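Next one to model:
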Amino acid sequence: MKKVICAKDVETLIEQGKSTLYIDANTILTPSAKDAAKLAEIEIVEGAPPQAPCAAPAAPSCDGAISSDLIYAALKALYERGMLDEFLKDIVSKGYVSQAVGGGKIVRGNSVKMEPFETGTPGATACSQEVIGKNDGQIHSGFFEIDQSRFEQDFACEANFHLLEGALNITINGQTVSAEAGDVFCVPAGAKVIWEATNYARLFYSRFPQSKG
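The predicted model follows:
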C-alpha cells in the first residue's frame, strides 16, 4: 500500500525543524505537499534517510489545502534560517504575482508592475516587465509598452510579439509595416528595429535567448 504525503505532513517536518523529506517508490506526494515543501525550502530526496528512523504513519486523508498554520510555520522556518528578508525581497523585486502550477507557473496579469525601459533615445518613453525568465525555461516572456515615442533597438535574439492594445509602426531591417491590436509578428536574431507609436501601444513578447557553449 502506497504512503500518501500531504501538506500536513510537511507542516509536521517544519515544526520538527527538519529540512529534508525522504520518499521512495511507494510514496505518493500530493501537489499541495510539493508546494508546501517548496515554500519552506524542504528538500525532497528519493531514497532512505542516512539514519533509519521509524516511518511516519500515513495520513488517513488529505484535502490538498494549505492551512494558515502551515504558511506561518514556513515563514517562521525562513525567519529562523535568516532567509526571510531575502524571500520578501524576491517577492517585491519580481514585479508581479505568480503561482506554481504542475511544474510551471501562472502569472496574474493584473498584478504586473511595469518598469522603465532604457530606449537610448532622449524623450522616448517605454517600459517592460519580464514575467517568465531564465528560471522558468528556455523561452522568456513579458510585457512591453511604448507611449508616444520612437526609438531604435538591436535584437540579439529571436523574438515574437503580440500587439494587445493600440497601434504602431515597426521597421525591421529597413522595412516598415503598420500593426494594430491583435496582430502578431516576429523579429529575427540580429535585426535592427525601429519602434514608433503615435499614441500608446502594449505588447506581449516571447524571446529566445541563444544558449552559450
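
going forward, measure contacts between C-alpha atoms and count neighbours the same way
OK.

Can you list the buried residues in the host helix or strand of residue 194?
With elements taken from DSSP states H and E, the one containing residue 194 is strand 192-208. By 16 or more other Cα atoms under 10 Å, the buried positions in strand 192-208 come out as 192-197, 200-207.

ok now that strand, how far from the chain's centre?
Distance, stretch centre to chain centre, for strand 192-208: 22 Å (Cα atoms, centre = their mean, to the nearest Å).

do stretch 87-98 as well
The chain centroid and the centroid of stretch 87-98 are separated by 10 Å under Cα atoms, centre = their mean.

Contacts for it next, please.
78, 105, 106, 107, 108, 109, 111, 112, 113, 114, 129, 131 (Cα atoms under 8 Å, 6 or more residues apart in numbering).

Selection in ChimeraX covering whichever of these are buried, please.
Those of the contacts of stretch 87-98 that meet the burial criterion (16+ other Cα under 10 Å) are gathered into one ChimeraX selection, given here:
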select :78,112,113,114,129,131
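
wait, residue 157 sits on residue 192?
No - if you go by Cα atoms under 8 Å, residue 157 and residue 192 don't touch, sitting 11.1 Å apart.

residue boundaries of the helices in the protein?
With DSSP state H as the criterion, the chain has helices at 7-15, 31-39, 68-80, 84-94.

Let me know which of those helices is the nearest to residue 184.
Each of these has some distance to residue 184 by Cα to Cα; the shortest is helix 84-94, at 26.4 Å.

Please identify the buried residues of the closest one?
Within helix 84-94, the residues scored as buried using 16+ other Cα under 10 Å are residue 84.

what's the offset of it from the middle of its chain?
For helix 84-94, the distance to the chain centre is 13 Å (Cα atoms, centre = their mean).

Could you do stretch 98-116 as well?
6 Å.

so how far is the first residue of that stretch from its last?
Counting by Cα to Cα, to the nearest Å, you get 21 Å between the two ends of stretch 98-116.

again, but for stretch 98-108
End-to-end distance (Cα to Cα), stretch 98-108: 6 Å.

and for comparison, fold this next one:
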Amino acid sequence: MKKVLCASEIESAYTNNENNIEIDSETIITPLAQDLIDEYELNVEVKPVQSKNLNPNSISKELILSILKKILNDNFLTKLDSNGLKVIDGDSLVFQDIPNCLNNGTGKYCNFHLGDRDQTKFGLVKLANTEFTNIAKANAYLYISSGCFDISIGQDSCVAKQGDIIFIPKEVHVTIKVLKEVKFVYSINE
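Sure thing, here's the model as predicted:
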C-alpha cells in the first residue's frame, strides 16, 4: 500500500525544526505538501522500498508447519521416502469438531487420504460424553483403540470396546452412545 506525505506532516516537521524528511520511493507527495517543502526549504530524501524479507531467526517450526498445512490443505504432514513409505507426523494432526454431538458431549475427528483421494479415507475420532446418529455413506471399518461405546446399526446394537473391529455397511442408520471416552481409527471405502 502506498503512503501519502501531506501538508500537515510538513507543517509538523517544520515546527519541530526537522530539516530532513525521509520517504520511500512509493510515497506520494501531495501538491500542497510539495509547495510547503519548497517554501520551508526542507530536504526530502527518497529511499528505495525495503523488501519484506523474513528474518530467519523469526521463522519457527510452528510457523513453517502452519504454512505447509495451508498450502497442502490437509490436516497433517506426511513424510515420504523413495520406496513409497508414508509416515504421518503425529505432531501435525489437527482435529476438527464433530457437529451435532448430543448431551453436551464432545467429538473430534481427523481425516487422512491414502492412495486415491476419491476412494479411501482413513481417520481418527475422539468422543466423550456424547451420542450421535448418522447414515453411513460408504462401507466403513472401525478399530477401537481405547474406551467403549454402544453402537446401534439398524435394529441391532452391541457394546464396542478397546480392541474391537466393527464393520458398518453402506446406507445403514448408525447411532453411537459413548459409555467411556473413546478413541477409534476408521477406514472408509467409497
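
rewinding a little: got the buried residues of strand 192-208 of the first structure as CSV, with distance to residue 21 of the first structure columns?
CSV is the format used below for the buried residues of strand 192-208 of the first structure (distance: Cα to Cα, whole Å):
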residue, distance to residue 21 of the first structure
192, 51
193, 50
194, 53
195, 51
196, 54
197, 53
200, 51
201, 48
202, 45
203, 43
204, 39
205, 38
206, 36
207, 37
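
Residue 108 of the first structure pairs with which position in the second structure?
Residue 108 of the first structure maps onto residue 89 in the second structure when the alignment is built from TM-score structural alignment.

Its match contacts residue 65, doesn't it?
No - Residue 89 of the second structure is beyond contact range of residue 65, at 10.8 Å (criterion: Cα under 8 Å).

okay, which residue is most central for the first structure?
Central residue of the first structure (Cα atoms, centre = their mean): residue 132, 4.9 Å from the mean position.

how far away is that residue from residue 22 of the first structure?
Distance of residue 132 of the first structure to residue 22 of the first structure, given as Cα to Cα: 30 Å.

Which residue in the second structure aligns with residue 160 of the first structure?
So, by TM-score structural alignment, residue 160 of the first structure is matched to residue 141.

Apart from its neighbours in sequence, what residue is nearest that match?
In this structure, residue 141 of the second structure finds its nearest non-sequential neighbour in residue 167, 4.6 Å apart by Cα to Cα, 6 or more residues apart in numbering.

would you list the helices of the first structure in JSON lines and tack on distance to residue 151 of the first structure?
Conversion of the helices of the first structure to JSON lines gives the following (distance: least, Cα to Cα, whole Å):
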{"stretch": "helix 7-15", "distance to residue 151 of the first structure": "51"}
{"stretch": "helix 31-39", "distance to residue 151 of the first structure": "42"}
{"stretch": "helix 68-80", "distance to residue 151 of the first structure": "44"}
{"stretch": "helix 84-94", "distance to residue 151 of the first structure": "26"}
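
and residue 166 of the first structure, which of those is closest to it?
helix 84-94 (26.0 Å).

which element is the residue lying farthest from the centre of the second structure on?
Distance to the chain centre peaks in the second structure at residue 39, reaching 54.6 Å (criterion: Cα atoms, centre = their mean). Per DSSP H and E: residue 39 of the second structure is located in helix 31-40.

okay, the next helix or strand after that helix sits on what stretch of the first structure?
Elements were assigned by DSSP H and E; along the chain past helix 31-40 of the second structure, the next helix or strand is strand 43-47. Strand 43-47 of the second structure corresponds to no residues in the first structure, going by TM-score structural alignment.

quick one, strand 43-47 of the second structure and helix 31-40 angle?
Interaxial angle of strand 43-47 of the second structure relative to helix 31-40 (axes from the mean of the first three to the mean of the last three Cα atoms, to 10 degrees): 130 degrees.

could you say what helices and strands strand 43-47 of the second structure packs with?
Judged by 3 or more Cα pairs under 8 Å, 6 or more residues apart in numbering; DSSP states H and E, strand 43-47 of the second structure is in contact with strand 20-24.

how about the strands of the second structure, start to end?
Secondary structure of the second structure, counting by DSSP state E: strands at 4-5, 20-24, 28-29, 43-47, 78-80, 86-88, 96-97, 106-113, 120-128, 131-135, 139-153, 156-161, 165-168, 173-189.

Distance to residue 69 of the second structure added to these, as JSON lines?
Output for the strands of the second structure, formatted as JSON lines (distance: least, Cα to Cα, whole Å):
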{"stretch": "strand 4-5", "distance to residue 69 of the second structure": "37"}
{"stretch": "strand 20-24", "distance to residue 69 of the second structure": "35"}
{"stretch": "strand 28-29", "distance to residue 69 of the second structure": "39"}
{"stretch": "strand 43-47", "distance to residue 69 of the second structure": "37"}
{"stretch": "strand 78-80", "distance to residue 69 of the second structure": "11"}
{"stretch": "strand 86-88", "distance to residue 69 of the second structure": "13"}
{"stretch": "strand 96-97", "distance to residue 69 of the second structure": "14"}
{"stretch": "strand 106-113", "distance to residue 69 of the second structure": "13"}
{"stretch": "strand 120-128", "distance to residue 69 of the second structure": "17"}
{"stretch": "strand 131-135", "distance to residue 69 of the second structure": "29"}
{"stretch": "strand 139-153", "distance to residue 69 of the second structure": "26"}
{"stretch": "strand 156-161", "distance to residue 69 of the second structure": "33"}
{"stretch": "strand 165-168", "distance to residue 69 of the second structure": "31"}
{"stretch": "strand 173-189", "distance to residue 69 of the second structure": "22"}
